[in-house]
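A.B. asks: Sharing a sequence plus its predicted fold:
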Amino acid sequence: MSFRRALVKAPIAQQSIRRLATAAAAVGGTNMTVRDALNKAMEEELDRDPKVFLMGEEVSQYNGAYKISRGLLDKFGPKRIVDTPITEMGFTGLCVGAAFAGLKPICEFMTMNFAMQAIDQIINSAAKTFYMSGGKLPVSIVFRGPNGAAAGVAAQHSQDYSTWYGAIPGLKVISPYSAEDARGLLKAAIRDPNPVVCLENELLYGQTFPVSDEALSPDFTIPIGQAQILREGKDLTIISHSRNLNFCLEAADIVKEKYGLDVEIVNLRSIKPLDLPTIFKSIKKTKHAITVEAGFPCFSVGSEICAQVMESEVFDYLDAPIERVTGCEVPTPYAKSLEDFAFPDTPTVVRGIEKVMSLGEWA
């Protein structure tokens, strides 16, 4: 179910993220924006493997539309940091062909919405070729760029493609949240012999997160398909990914103060493959769950998680039905007041928790 805004005043300050930063400082580490984490990950992988190159619109001389590729042209030159015309089908086809030849392209889209122009290259060429060649032609390629809604960019620039790409055999799909996620997952994707779609969030690029000393190592990777328990709890499990986790953390603080609920939060990190063992273990412990995402309600990531739970022994552990908190079933409005209403926020997540736990207006 897609809940709308509730009459709950959510704190803007990210208390949970500050607590994480304090914990990281206690054991060493530093703070880093998601933008810098992606930039450094690409720099290290370009340095590590001469077969890696970056191609896309404005990635070179302009340092990237979002400055993700800042400084890479100066270090690696125009043969490895390649600007392209505005032709997604063309440069995506070039990248896929280069992967066929044994190179390791990073194909950047200014937004994943523009990847619609290259959907045939991504799915029919990249995703299916290893299988259709009988395992003789691996396709090591990363398709990356901002995914989902930003702020005031209207319907054609705001779609979440998690479920689109998650439905395709042959693709791996990652969705980083924190700077450590972005760094570890992108490095793992570049090294992976399979095509990987990296769905970033534009509104997270400038957000700062703690990064441990371990994650600063050039050898650090996060295995694709491994979720993270972002916050431990015992009363209810929230399963989410990307920027929505900000709202989940804030909602967990609210229901802790208001009802004494101890909420566990699972950061998926990977859409395909899903880390079902981590999800199942958490639900078995808390016996209640909601999923939170900014995609459409029909055929969503949450829908798949609900189906997997229903078809497993975990269903017997539930004390209430799982609720899905999603975006609205509508093309994203341009007007800010309507756009804010179209996607989950902290009060929406609180309402989802209250419904599952039979609290508030659901009591």
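C.D. replies: Yep, it's here.
A.B. asks: For the rest of this, base every contact and every neighbour count on C-alpha atoms.
C.D. replies: Noted.
A.B. asks: Spatially nearest residue to residue 70, not counting backbone neighbours?
C.D. replies: Of all residues not flanking residue 70 in the chain, residue 63 sits nearest, at 4.3 Å (CA to CA, 6 or more residues apart in numbering).
A.B. asks: And for stretch 152-159, what's in contact with it?
C.D. replies: Surrounding stretch 152-159, the residues in contact under the criterion CA atoms under 8 Å, 6 or more residues apart in numbering are 111, 113-114, 147-150, 295, 331-336, 339.
A.B. asks: Actually, stretch 81-97.
C.D. replies: In contact with stretch 81-97 (CA under 8 Å, 6+ apart) are residues 53-61, 72-73, 105-107, 109, 114-115, 117-119, 121-122, 125-126, 139, 141.
A.B. asks: quick one on the thing from earlier: what about burial for the contacts of stretch 152-159, which qualify?
C.D. replies: Buried subset of these (neighbour count, 16 or more other CA atoms under 10 Å): 111, 113-114, 147-150, 295, 332-334, 339.
A.B. asks: biggest separation within the residues you listed, which pair?
C.D. replies: Distance extremes for the buried ones among the contacts of stretch 152-159: the farthest pair is 114 and 339 at 20.3 Å, using CA to CA.
A.B. asks: show me the contacts for residue 29.
C.D. replies: Contacts for residue 29 (CA under 8 Å, 6+ apart) come out as 210-214, 216.
A.B. asks: Just the buried ones among the contacts of stretch 152-159: which are in helices?
C.D. replies: Counted as lying in helices by DSSP state H, out of the buried ones among the contacts of stretch 152-159, are residue 339.
A.B. asks: that older thread, select only the buried ones of the contacts of stretch 81-97 in ChimeraX?
C.D. replies: Typed into ChimeraX, the next command selects the buried ones out of those (criterion: 16+ other CA under 10 Å):
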select :53,54,55,56,57,58,59,60,61,72,73,105,106,107,109,114,115,118,119,121,122,125,126,139,141
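A.B. asks: What ranges does the protein have for its helices?
C.D. replies: 15-26, 34-48, 72-76, 88-100, 119-120, 128-132, 162-166, 179-191, 244-259, 276-286, 301-310, 336-342, 346-356.
A.B. asks: Run the chain-centre distance for the fourth one.
C.D. replies: In terms of CA atoms, centre = their mean, to the nearest Å, the gap separating the centre of helix 88-100 from the centre of its chain is 23 Å.
A.B. asks: go on, the fifth one?
C.D. replies: The gap between the average C-alpha position of helix 119-120 and the chain average comes to 21 Å, counting by CA atoms, centre = their mean.
A.B. asks: now swap in the longest one and tell me
C.D. replies: Its chain's C-alpha centre lies 20 Å from the corresponding centre of helix 244-259 when counted by CA atoms, centre = their mean.
A.B. asks: One more to weigh against that first structure:
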Amino acid sequence: MRSRSPLSPPAAVSQVTVRDALNQALDEELERDERVFLLGEEVAQYDGAYKISRGLWKKYGDKRVIDTPISEMGFTGIAVGAAMAGLRPVCEFMTFNFSMQAIDQVINSAAKTCYMSAGSIPVPIVFRGPNGASAGVAAQHSQCFAAWYGHCPGLKVVSPWSSEDAKGLLKASIRDDNPVVVLESELLYGVPFEMSEQAQSKEFVIPIGKAKIEKQGTHVTLVAHSRPVGHCLEAAAVLSKEGVECEVINLRTIRPMDMETVEASVAKTNHLVTVEGGWPQFGVGAEICARIMEGPAFNYLDAPAVRVTGADVPMPYAKILEDNSIPQVKDIVFAVKKTLNI
């Protein structure tokens, strides 16, 4: 057996930030399909407000990477019309809070057209940008829209956590013939995650609608999406020292939701805790709990399902209040102990 020389490349797993993973995905899809183009505020000459589109304008030019005025209703309408006409736009919102300016285009124009045209007009468009809480940006920049957009038939909604999620789900979204909402987390953009050689290949995609079990466990199922997945893994590490083994499920997709994976886990652990940064009423966790109640997994529950959510208030500006409005590791640990009655 031949040994590796000191000059040969290292093992094919490297650290890649979520920002760079998204940039890779956009670069590869712009290169792969000339119908793909990116538009939004600051995406071109400035390289993106969060540097997600760094280098793409210089590489692909004005027709493929387009700076827009500060007019979400306008440029979203342009993008939806372009999708109806056969192009594949990627429409960036500087924060999903600003997608409220364009929600008529997202829902009434994009989500409903394929159905209302009896399938004759597909709308292959991606709406992407940071969603949920950032840090110190108060209520009008800190809302989670997973439940809002997950509510609407005609849309697909994905919510990545890791760099692998970010790249694989964005590429799948761009290739999909339906409108897809990609809810990223600003607080994860600079976070590095391990990415395998396979995940860094140009053909790597993650199927929309499939959750991932990030950690196997036997005592309780934790289900989360986006940044709270990391909090669940931290809570699981804390609880493991006390003899409690949590199974952590990264939803990845909000709509369509992979309930089969959640149900199978609940059948194994007999307990369920959902975790999200959004508000409690009509939230993602509420939907998961309702479906567990209505489905076969309900018979396996040994205790009521518990939701860990953001506080039911507009996000405060003050840091100490903000911290208390977003689920923390200690809140997840408390919820697990409550459901296990320990």
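C.D. replies: Nice, thanks for sending it over. Nothing here was measured: the structure is a model prediction, and the numbers come from that model.
A.B. asks: What's the TM-score once they're superposed?
C.D. replies: For this chain pair, the superposition-based TM-score is 0.97 by TM-score structural alignment, normalised by the length of the second structure; 334 aligned residues with a CA RMSD of 1.0 Å.
A.B. asks: sorry, back to before: surely the residue nearest to residue 70 of the first structure meets residue 71?
C.D. replies: Yes - the pair residue 63 of the first structure / residue 71 is scored as a contact, 6.5 Å apart, by CA atoms under 8 Å.
A.B. asks: Tell me the counterpart of residue 93 of the second structure in the first structure.
C.D. replies: Under the alignment defined by TM-score structural alignment, residue 93 of the second structure is paired with residue 109 of the first structure.
A.B. asks: Does its match touch residue 119 like I think?
C.D. replies: No - taking CA under 8 Å as the definition, residue 109 of the first structure is not a contact partner of residue 119, at 11.9 Å.
A.B. asks: quick one, which of the helices of the first structure is nearest to residue 321 of the first structure?
C.D. replies: Smallest distance to residue 321 of the first structure across the helices of the first structure (CA to CA): 7.0 Å, for helix 346-356.
A.B. asks: Find the nearest non-adjacent residue to residue 140 of the first structure, please.
C.D. replies: Beyond its immediate neighbours in the sequence, the residue positioned closest to residue 140 of the first structure (CA to CA, 6+ apart) is residue 193, lying 4.4 Å away.
A.B. asks: how far away is the one you found from residue 80 of the first structure?
C.D. replies: Applying CA to CA, to the nearest Å, one obtains 19 Å for the distance of residue 193 of the first structure from residue 80 of the first structure.
A.B. asks: what does residue 236 of the second structure align to in the first structure?
C.D. replies: The equivalent of residue 236 of the second structure in the first structure is residue 252 (alignment by TM-score structural alignment).
A.B. asks: Can you report how many residues neighbour its match?
C.D. replies: Number of residues near residue 252 of the first structure (other CA atoms under 10 Å) recorded here: 26.
A.B. asks: For the closest residue to it other than its chain neighbours, which residues are in contact?
C.D. replies: Closest residue to residue 252 of the first structure in three dimensions, ignoring its sequence neighbours and counting by CA to CA, 6+ apart: residue 263, at 5.8 Å. Counting by CA under 8 Å, 6+ apart, residue 263 of the first structure makes contact with 231-238, 252, 256.
A.B. asks: got the contacts of residue 29 of the first structure as a markdown table, with distance to residue 248 of the first structure and neighbour count columns?
C.D. replies: Listed next are the contacts of residue 29 of the first structure as a markdown table, based on distance: CA to CA, whole Å; neighbours: other CA atoms under 10 Å:
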| residue | distance to residue 248 of the first structure | neighbour count |
| --- | --- | --- |
| 210 | 18 | 24 |
| 211 | 20 | 24 |
| 212 | 22 | 18 |
| 213 | 26 | 14 |
| 214 | 26 | 13 |
| 216 | 27 | 18 |
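A.B. asks: Of the residues you listed, which ones are shared with the second structure?
C.D. replies: When you map these onto the second structure and apply both residues aligned by TM-score structural alignment, their matches' CA atoms under 8 Å, the shared contacts are 210-213.
A.B. asks: Among those residues, which lie within strands?
C.D. replies: When DSSP state E defines the strands, the subset of those inside them is 210-211.
A.B. asks: Pick out the most distant pair among the kept ones among the contacts of residue 29 of the first structure.
C.D. replies: Maximum distance among these (CA to CA): 9.8 Å, for 210 and 213.
A.B. asks: And residue 123 of the first structure, what's its match in the second structure?
C.D. replies: With TM-score structural alignment as the criterion, residue 123 of the first structure matches residue 107.
A.B. asks: is it true that its match touches residue 152?
C.D. replies: Yes - counting by CA under 8 Å, residue 107 of the second structure does reach residue 152; the two are 7.5 Å apart.
A.B. asks: higher neighbour count, the two?
C.D. replies: For residue 107 of the second structure versus residue 152, the count of surrounding residues by other CA under 10 Å is larger for residue 107: 17 against 14.
A.B. asks: Distance check, the more buried one against residue 9 of the second structure.
C.D. replies: As it turns out, when the distance is counted by CA to CA, residue 107 of the second structure lies 48 Å from residue 9 of the second structure.
A.B. asks: again with residue 292 of the second structure
C.D. replies: 47 Å.
A.B. asks: who's more crowded, these two?
C.D. replies: Legend: neighbour count by other CA under 10 Å for residue 292 of the second structure and residue 9, higher for residue 292 (21 against 8).
A.B. asks: To which residue of the first structure is that one aligned?
C.D. replies: For residue 292 of the second structure, the residue aligned by TM-score structural alignment is residue 309.
A.B. asks: What's the local residue count around the nearest residue to that match once chain neighbours are set aside?
C.D. replies: Among residues not flanking residue 309 of the first structure along the chain, residue 315 sits closest, at 5.6 Å (CA to CA, 6+ apart). Around residue 315 of the first structure there are 20 other residues, counting by other CA under 10 Å.
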